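Asker: Build me a structure from this.
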Amino acid sequence: MMSLILDGNHAASAIKHKVREAIAESGTQPRLAVVLVGHDPASKIYVRNKAKDCEQCGIDSVTYVLPEDTSEEKLVELIRSLSNDDSVHGILVQLPLPKHINKDHVISAIKPEKDVDGFTKANTMAMLDGKFRFVPCTPGGIIELMRFYKIPIVGRHCVIVGRSDIVGKPMATIALWNNATTTICHSHTRNLGGICKSADILISATGRKNLIKPEFIKPNTTIIDVGMNRDKDGKLCGDCNPEAYERSSAYTPVPGGVGPMTRAMLLLNAVTAAGLKVRLDW
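Answerer: Below you'll find the model as predicted:
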């Protein structure tokens, strides 16, 4: 049986449509402030794509581009100013930041009600309690992608490879709140292949190409590949060996799987910050 391709572009397009409808019906235009420090090529592409998404949906996106040598003090000052600006509904600080800037200090300057990435301590603690003001964009996008394609979550064994604050840890929390049985693996995990082979849903977010081997996958496993790497020919690839996809019942392609859903969830969080509601009744 052919594996089902979980097309993130298709699902993200459906979310964008619902966001446009909610904005049009409300008469409120959400405003999102995006802060980029430095000139990292990948970050510039991400910010440009996010601005394009916002324009398509009727969100006013304002980008602040600061030089690489911007001091932490100046950056925090800008964030606090945006937090106190009533015309700004949401704030996003593009990561990574230059090495001389403490990411946690910067994120903590964002008011929780404007933290559309869901990274502030207040929003992280609320998520642990199951009170989701803003769902972190990548884990939230993964859950909505599975819902869109009717992939069962309740009662299934969800193995997450990678324990980052951006994907792995919040993904585990959200999977638990969706009643999955959750296991986190990391660089010190023993018998990674055996644990992966017990998964009904395998989510890999390590940035290590070919980490997930075909023999790690049992029949009827759903693979969510969050990794973004380059193969020997310079083409984008995920964490999984391509033959691993062939053993699955469903998988996300790289590119075109999780990435578009991450951006779509940012739009959802932006309209939520503006007080609008969007129902994703898949």
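Asker: contacts, neighbours, all on C-alpha from now
Answerer: Fine.
Asker: quick one: the helices in this structure?
Answerer: 8-26, 41-57, 72-83, 103-107, 121-128, 137-148, 168-177, 192-197, 242-247, 258-273 (DSSP state H).
Asker: Pick the most buried one from the ones you listed.
Answerer: Across the helices of the chain, the average number of neighbours (mean count of other C-alpha atoms under 10 Å) peaks for helix 258-273, which reaches a mean of 25.
Asker: Please name every helix or strand in contact with it.
Answerer: helix 8-26, helix 41-57, helix 137-148 (3 or more C-alpha pairs under 8 Å, 6 or more residues apart in numbering; DSSP states H and E).
Asker: Could you dump the ones you listed into CSV and include distance to Thr70?
Answerer: What follows is these, written out as CSV (distance: least, C-alpha to C-alpha, whole Å):
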stretch, distance to Thr70
helix 8-26, 34
helix 41-57, 16
helix 137-148, 26
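Asker: Surely Ser61 is in contact with Arg31?
Answerer: Yes: Ser61 is within contact range of Arg31, at 5.8 Å (criterion: C-alpha atoms under 8 Å).
Asker: if I pick Ile79, what's in contact with it?
Answerer: 106, 109-110 (C-alpha atoms under 8 Å, 6 or more residues apart in numbering).
Asker: same thing with Ile223?
Answerer: 201-204, 245, 248, 250-252 are the contacts of Ile223 under C-alpha under 8 Å, 6+ apart.
Asker: what's the answer for Asp231, then?
Answerer: Contacts of Asp231 (C-alpha under 8 Å, 6+ apart): 209, 237.
Asker: State the distance from it to Cys240.
Answerer: 11 Å (C-alpha to C-alpha, to the nearest Å).
Asker: One more: Asp85?
Answerer: Asp85 is 44 Å from Cys240, by C-alpha to C-alpha.
Asker: Of those two, which one has the most company?
Answerer: Per other C-alpha atoms under 10 Å, whichever of Asp85 and Cys240 has more neighbours is Cys240, with 26 against 10.
Asker: wait, doesn't that one sit right on Glu215?
Answerer: No: between Cys240 and Glu215 there is no contact under C-alpha under 8 Å: 11.1 Å.
Asker: For the helices of the chain, give me TSV that also has distance to Leu236.
Answerer: As requested, the helices of the chain are exported to TSV (distance: least, C-alpha to C-alpha, whole Å):
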stretch	distance to Leu236
helix 8-26	16
helix 41-57	13
helix 72-83	32
helix 103-107	27
helix 121-128	31
helix 137-148	18
helix 168-177	21
helix 192-197	23
helix 242-247	12
helix 258-273	12
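Asker: Let's compare: structure for the following, please.
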Amino acid sequence: MNLIDGNKVAAEIKQEIAEEVKQIIDNGGKQPHLAAILVGHDGGSETYVAYKIKDCEAVGFKSSLIRYEDDVTEEELLAKVEELNNDDDLDGFIVQLPLPKHISEQKVIEAIDPRKDVDGFHPINVGRMVIGLPSFVSATPYGIVELLKRYNIETSGKNCVVLGRSNIVGRPMSVLMSQKAINATVTVAHSRTANLKEVCANADILIVAMGVPEFVTADMVKEGAVVIDVGTTRVKSDKTKSGWKLKGDVLYDEVAPKCSYITPVPGGVGPMTRTSLLLNTLLSAKKEIYK
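Answerer: Predicted structure coming up:
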């Protein structure tokens, strides 16, 4: 069993980005600039955004954080999005999800200029990705593809099962895995799939994004499979100072011995999600997606 170390790969990519940014600035180019809008004080969102700011500093990006309280109106938030769309110094920005219930997440996503949508959530970017045009790809799927490449994991002709169908991970992941550069044969499975255990056990590559802690057990995994665990659920624990720990969607101790490669939680896919946001911002700064 080989461990896919997301922290190690993310550190390598960040070093590569930092060197490229230094070269851009040394040649008189503009410092890439990423902004984040954070609404409220959700613990997970606070942590994630803090990491993003730290990541920007590490690679030489300029970063901005715009904060709002939970009671911000939808109109006020949309006005800020429009302002950022028109800010020529800004290469990309994200609106951290989830948002309060009185704000339509879809309306906010669609208000973002696709050319600055470094989260890759806008329907235009999703559509461009589906038909193989240059696009900003959703950060988690982008990061997973990068992990597979950097570990030289064979994907061509392999049977890939994507467990989960969210717009952020499952759906874009299935499209990417079927594209010509990767050439896997893809099945999208979910909670309503008949014979789910058998479907998963037939996978050479199993990508799990259900959001259900320890859902995948050893009897659902083929001997020698590659298992990518996207799950990050906080569960209560009396063994940690914080009182909680992160659990993946895979019952790791039981499944890992059967795998050729597996991602841990934490330290697998998570660091790559953040790094992919930096890669998208760099692509935007270099005008490589939208000329």
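Asker: Work out the TM-score between the chains.
Answerer: Taking TM-score structural alignment, normalised by the length of the first structure as the basis, the two superposed chains have a TM-score of 0.95; 275 aligned residues with a C-alpha RMSD of 1.1 Å.
Asker: returning to what we had before: of the helices of the first structure, which is nearest Ile91 of the first structure?
Answerer: Ile91 of the first structure lies closest to helix 72-83 among the helices of the first structure, at 7.5 Å (C-alpha to C-alpha).
Asker: what about that closest one, how far off from the second structure?
Answerer: Superposing on the second structure and averaging over aligned pairs (mean C-alpha distance after the TM-score superposition for the first structure), helix 72-83 of the first structure comes out at 0.4 Å.
Asker: Which stretch of the second structure lines up against that helix?
Answerer: Mapping helix 72-83 of the first structure onto the second structure (TM-score structural alignment) gives residues 74-85.
Asker: Then stretch 50-59 of the first structure?
Answerer: Taking TM-score structural alignment, stretch 50-59 of the first structure hits residues 52-61 over in the second structure.
Asker: cool, stretch 145-152 of the first structure as well?
Answerer: Residue span in the second structure matched to stretch 145-152 of the first structure, by TM-score structural alignment: 147-154.
Asker: check contacts around Thr187 of the second structure.
Answerer: Contacts of Thr187 of the second structure by C-alpha under 8 Å, 6+ apart are 159-162, 174.
Asker: one more time with 7 Å
Answerer: 160-162 (C-alpha atoms under 7 Å, 6 or more residues apart in numbering).
Asker: If you rank the residues you listed by neighbours, which is first?
Answerer: Busiest of the contacts of Thr187 of the second structure [other C-alpha under 10 Å] is Cys160, holding 27 neighbours.
Asker: quick one on the thing from earlier: mind checking which of the helices of the first structure is nearest Lys209 of the first structure?
Answerer: Of all those, helix 242-247 comes closest under C-alpha to C-alpha, at 10.1 Å.
Asker: Can you tell me what sits against the closest one?
Answerer: Under C-alpha under 7 Å, 6+ apart, the answer for helix 242-247 of the first structure is 3, 213-214, 217, 219, 251.
Asker: hmm, which of those residues are the buried ones?
Answerer: 213-214, 217, 251 (16 or more other C-alpha atoms under 10 Å).
Asker: Tell me the one of the contacts of Thr187 of the second structure nearest Gly44 of the second structure?
Answerer: Nearest member of the contacts of Thr187 of the second structure to Gly44 of the second structure, counting by C-alpha to C-alpha, is Val162, at 24.6 Å.
Asker: Wait, the closest one touches Val188, no?
Answerer: Yes: counting by C-alpha atoms under 7 Å, Val162 of the second structure touches Val188, with 4.9 Å between them.
Asker: joint contacts of the two?
Answerer: With C-alpha under 7 Å, 6+ apart, Val162 of the second structure and Val188 have common neighbours Ser174.
Asker: so stretch 214-227 of the second structure corresponds to what in the first structure?
Answerer: With TM-score structural alignment as the criterion, stretch 214-227 of the second structure aligns to 210-223.
Asker: mind checking how far that stretch is from the chain centre?
Answerer: In terms of C-alpha atoms, centre = their mean, to the nearest Å, the centre of stretch 210-223 of the first structure is found 22 Å from the chain centre.
Asker: got it, and stretch 27-42 of the first structure?
Answerer: With C-alpha atoms, centre = their mean, you get 16 Å for stretch 27-42 of the first structure.
Asker: before we move on, what about stretch 253-272 of the second structure?
Answerer: Mean C-alpha position of stretch 253-272 of the second structure versus that of the full chain (C-alpha atoms, centre = their mean) differs by 16 Å.
Asker: Quick one: end-to-end length of it, please.
Answerer: 22 Å.
Asker: Repeat that for stretch 131-140 of the first structure.
Answerer: End-to-end for stretch 131-140 of the first structure, by C-alpha to C-alpha: 14 Å.
Asker: Over to stretch 143-158 of the first structure?
Answerer: End-to-end for stretch 143-158 of the first structure, by C-alpha to C-alpha: 12 Å.
Asker: ok now it, how far from the chain's centre?
Answerer: 16 Å.
Asker: Run through the residues that contact Pro213 of the second structure.
Answerer: Going by C-alpha under 7 Å, 6+ apart, Pro213 of the second structure touches 233, 247-250.
Asker: change it to 8 Å
Answerer: When contacts are counted by C-alpha under 8 Å, 6+ apart, Pro213 of the second structure touches 231-233, 247-251.
Asker: my guess is Val37 of the first structure meets Lys99, correct?
Answerer: No: Val37 of the first structure lies out of contact with Lys99 (C-alpha under 8 Å); the separation is 11.0 Å.
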